[in-house]
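Peer 1: okay, here's the prediction I keep looking at, along with the sequence it came from:
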Amino acid sequence: MAGEEGVTLESLRKKMAEFARERDWDRFHSPRNLLLALVGEVGELSEIFQWKGEVPKGLLDWKEDEKEHLGEELSDVLLYLVRLSDICGVDLGRAALRKLELNALKYPVHLCKGSSRKHTHYSKANEDSNTSAPEGAGAGSSW
């Protein structure tokens, strides 16, 4: 699978299921256990950025081994998330597309373009424009 273009969530789901089945790990892959493993991996991912301050897009000043380590930790998070969604019976791709559609409704382009305000600002703006949150409050919190 390494080096393939267009890897899908479905191909990852199947690979993860096969990987667990071959090792007789299905009995350990409860939603709770997978979630806790996912949280642990997010912690490891967070450690990479800890104490670095703001990191520029593209990580231009990072060494190749740092980028490789980042890729490994990002992959761990993705793989546990894919496995958790599979065990829970959630089509992750479909759920993500639905969430994007819901976010498009919460964040209409004509109201929020160029702003990092939370969706509640836009829904309340029509009711009372004097109680809006400061610019940047809640940025990205809908994902």
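Peer 2: Now that the structure is in, tell me what you want to look at. It should be emphasised that the depicted structure is a prediction, and the values quoted were computed from it without experimental measurement.
Peer 1: could you use CA atoms for every contact and neighbour count after this?
Peer 2: OK.
Peer 1: can you tell me how far residue 80 sits from residue 22?
Peer 2: Applying CA to CA, to the nearest Å, the value for residue 80 to residue 22 is 17 Å.
Peer 1: which of these two has more residues huddled nearby?
Peer 2: Applying other CA atoms under 10 Å to residue 80 and residue 22 shows that residue 80 carries more neighbours, namely 21 against 10.
Peer 1: here's the one I want to compare it with:
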Amino acid sequence: MEYSSEFPTTPKDVSLQELRERLAEFAEVRGWEQYHSPRNLLLALVGEVGELSEIFQWKGEVARGLPNWSSDDKEHLGEELSDVLLYLVQLADVCGLDLGQAALAKIVKNGKKYPVTNQKEN
């Protein structure tokens, strides 16, 4: 199995399954699976969350859409968010969990725990 670093030139939705498969292939061709225990992936994830937190650490409140951020700052944010997502996908995979299904089930559970009691009127 050969890992391809090529990406489609047109934007498309990416599934968690596609990410899982690409990450597994990426690790396999490099012989990294031996290091991808749940504990190690969790620690790596925590480290990446820390790096993500540093981006916001001294900025105070930030407006939606980041209108005052430079393109370099937004690119850096995208990289750190991606690192968090990729480690989370890998962690779920090595634990044998379907992250997408677990997330959908959690949304349903949260809907029951926090029912709508007051809807806004237009």
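Peer 2: Thanks, I have it. All of these numbers come straight from a predicted model, not from anything done at the bench.
Peer 1: and residue 82 of the first structure, what pairs with it in the second structure?
Peer 2: Aligned by TM-score structural alignment, residue 82 of the first structure pairs with residue 89 of the second structure.
Peer 1: what's the mean deviation for stretch 72-79 of the second structure versus the first structure?
Peer 2: When the first structure is superposed, stretch 72-79 of the second structure averages 0.2 Å from its matched positions, counting by mean CA distance after the TM-score superposition for the first structure.
Peer 1: and that stretch, which stretch of the first structure?
Peer 2: Using TM-score structural alignment, stretch 72-79 of the second structure lines up with residues 65-72 of the first structure.
Peer 1: equivalent analysis for stretch 38-48 of the second structure, please.
Peer 2: With TM-score structural alignment applied, stretch 38-48 of the second structure matches the range 31-41 in the first structure.
Peer 1: for that stretch, which positions count as buried?
Peer 2: 34-35, 37-38, 41 (16 or more other CA atoms under 10 Å).
Peer 1: just the ones in helices from the residues you listed, please.
Peer 2: Under the assignment DSSP state H, the buried residues of stretch 31-41 of the first structure contribute 34-35, 37-38, 41 to helices.
Peer 1: list the contacts of the helix ranked longest in the first structure.
Peer 2: Ranked by number of residues, the top helix in the first structure under DSSP H is helix 64-87. Here helix 64-87 of the first structure makes contact (CA atoms under 8 Å, 6 or more residues apart in numbering) with 9, 12-13, 16-17, 29-31, 34-35, 37-38, 41-42, 44-45, 48, 59, 91-92.
Peer 1: which is the next helix or strand following that helix?
Peer 2: Per DSSP states H and E, the first helix or strand lying C-terminal to helix 64-87 of the first structure is helix 92-106.
Peer 1: and that next one, what does it pack against?
Peer 2: Contacts defined by 3 or more CA pairs under 8 Å, 6 or more residues apart in numbering; DSSP states H and E place helix 92-106 of the first structure against helix 64-87.
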